[in-house]
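> need coordinates for the below:
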Amino acid sequence: MTDQTPRLEAYQSKRSRTAVWLALGVAVITAGLVGGLLLIPRADRAEPIAVPTAFASPSAAETPAARATEAATRKVTLPAKLLSQPRLTDATLQKLADSMTLQFKDTAPETEDAVSGFYGNLAKQKLTMVIAIDAPVGNPASWASGMTHGLKTSLNAGPFHDVNPGPLGGSAKCADAKASGITIAVCLWADQETYGVLGFYYRTSASVTSDFVKARAAVELPTP
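This next block holds a predicted model:
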């Protein structure tokens, strides 16, 4: 055993504990977000398009999902880097991201695709969480309201305030929150085709407004 071994073991132990704390916090965020989305009135979701009787069977009305597939102009993705931060490959966080993605695909309304991931450097307390979903959104403001309701219920979050959504438009809000004792600036957006949440760990909402716009632009891209 070298003189560096105890120091390395201590670092690995601290990193493992941090990953567990983050996992607990993200589980709370995910549960609150999905719960809030399920409260969105059906009238505020994208409605099916009626198909002329002469061209369709009685059950062949076009669904919101089918409409979005035909007319989608945007998609969600995970870039290799976000805000110059690399995507993390920590096993605990990767398992958590996979679990979040599956939960949204299985339970969130109208979901067509979903991505989740983490970026940064845990040792330097730099971390950004991404949850982004492709879905036909009928009323972005209503979706944003449902998301904030769910997150305020599950997190120790302050009031959400409107922020600049950037060139992608839609409705966007940010708030300060805490999960597992860690400060998080939580920002969300909803537009006609996507919605999502960006969690900036160890930061305040007042300090991330420009980074929110940049990060969203890296996650929500025009379709080819």
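
> switch to C-alpha atoms for all contacts and neighbour counts from now on
OK.

> now the spatially most central residue of the chain, nearest residue through space, not along the chain?
With distances taken as Cα atoms, centre = their mean, the residue of the chain nearest its centroid is Ile131 (2.2 Å). Computed as Cα to Cα, 6 or more residues apart in numbering, the closest residue to Ile131 that is not its neighbour in sequence is Ser116, at 4.6 Å.

> next, the structure of the following sequence, for comparison with the previous one:
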Amino acid sequence: MSDPHSYGQSPTAGPPVYGSAPVAPSAHGSAVVQPAAYGSAPAAAPPGSVPPVGVDTYGQYPPPPRRSRKGLWITLSVVLTIVIAAVVAGAVFLLPAITGALAEQNATLRTPDALVGFTKSTDPTRQATAEALKKQLAAEVTSETSSVAAFYEDPADPQKIVMVYGLTGKISSPAKELDDAFGGGSADGLVITDLRKVDAGPMSGEAKCGKGSSEGIDLVMCAWADHGSLGVTIFFNRDIDSSAALFKQIRNEVLVRN
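Presented below is the predicted three-dimensional model:
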């Protein structure tokens, strides 16, 4: 007699294993597909089938495609173009300055017997004073190649004497040498006031003039500096405006570009 609890069960079926997945009943005559064990390789595809996109025939994912460096090369070419353009622009900007500096270095100073209508003084005391100031100026410029110093007298007014001294040499910073010539506001113990930039004339470079006094005598000190020369002119008993105008003329006659 059959067990009433076994109704509808296959006489050969055993009890279900705990934790196993239920198996759906198969159609008559079909094979039962068992689930793959965890961690096992995927089953091989049936003959003639096409593997999924991105998966090779062995079930492994192919390596990622190599990234194109086209964008990198484009970026580098743009950067190089900008750098080259900047270098060219810098060369175009600096070339005139370099050329001008070299031209200024090829210079000579002279003290002719006649200077802008003035006559050269032969007074030994005056000449000794000019020589002392010339040596002091030369001590501040280590690249000095030549120097001059002289006093000049104005035939129209003997009280309006002019002293000129200067040197030639390679000067890397004309602005600095010009400031040093005035001693930061004083020169040779003289307090210089109303220091101002003035026209250096067609010879290029920088120039300044300032007012001072010595033993109750009013004077004006003017100086120029470029990459090849440094010169000082002191005017006695003149105002700063007329002194600046004379200074430009004197420089044009004292300084010679070779």
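
> rewinding a little: just say helix, strand or coil for the residue nearest to Ile131 of structure 1.
Assigned with DSSP: H, G, I helix; E, B strand; the rest coil, Ser116 of structure 1 falls in the strand class.

> distance-wise, check it relative to Leu93 of structure 1.
Applying Cα to Cα, to the nearest Å, the value for Ser116 of structure 1 to Leu93 of structure 1 is 10 Å.

> helices or strands up against the lengthiest helix in structure 1?
Counting residues, the longest helix found in structure 1 (DSSP state H) is helix 5-38. Under the contact definition 3 or more Cα pairs under 8 Å, 6 or more residues apart in numbering; DSSP states H and E, helix 5-38 of structure 1 sits against helix 91-107, helix 140-154, strand 171-179.

> state the span of structure 2 onto which it is aligned.
The aligned range for helix 5-38 of structure 1 in structure 2 is empty, by TM-score structural alignment.

> re the thing from before, what's the counterpart of the residue nearest to Ile131 of structure 1 in structure 2?
Match for Ser116 of structure 1 (TM-score structural alignment): Ala149.

> strands along structure 2, start to end?
With DSSP state E as the criterion, structure 2 has strands at 107-109, 114-115, 118-120, 144-154, 157-169, 186-187, 190-191, 193-197, 206-214, 217-225, 229-236, 255-257.

> how far does the fourth one sit from its chain's centre?
Meaning strand 144-154 of structure 2. Relative to its parent chain, strand 144-154 of structure 2 has a centroid offset of 38 Å by Cα atoms, centre = their mean, to the nearest Å.

> ok, now the second one?
What separates the centre of strand 114-115 of structure 2 from the centre of its chain is 45 Å, taken as Cα atoms, centre = their mean.

> about what we covered before: what about the match of Ser116 of structure 1, distance to Ala225 of structure 2?
From Ala149 of structure 2 to Ala225 of structure 2 the distance is 16 Å (Cα to Cα).

> more neighbours, these two?
Ala225 (27 against 24; other Cα atoms under 10 Å).

> alignment lookup: Lys70 of structure 2 to structure 1.
In structure 1, no residue is paired with Lys70 of structure 2 according to TM-score structural alignment.

> number of nearby residues for Lys70 of structure 2?
Neighbours of Lys70 of structure 2 using other Cα under 10 Å come to 9.

> again, but for Leu88 of structure 1
Using other Cα under 10 Å, Leu88 of structure 1 is surrounded by 18 other residues.

> residue in structure 2 paired with it?
Leu88 of structure 1 maps onto Ser121 in structure 2, by TM-score structural alignment.

> who's in contact with its match?
With contact taken as Cα atoms under 8 Å, 6 or more residues apart in numbering, Ser121 of structure 2 is in contact with 127, 150-153.

> repeat the analysis, applying 6 Å as the threshold.
151-152 (Cα atoms under 6 Å, 6 or more residues apart in numbering).
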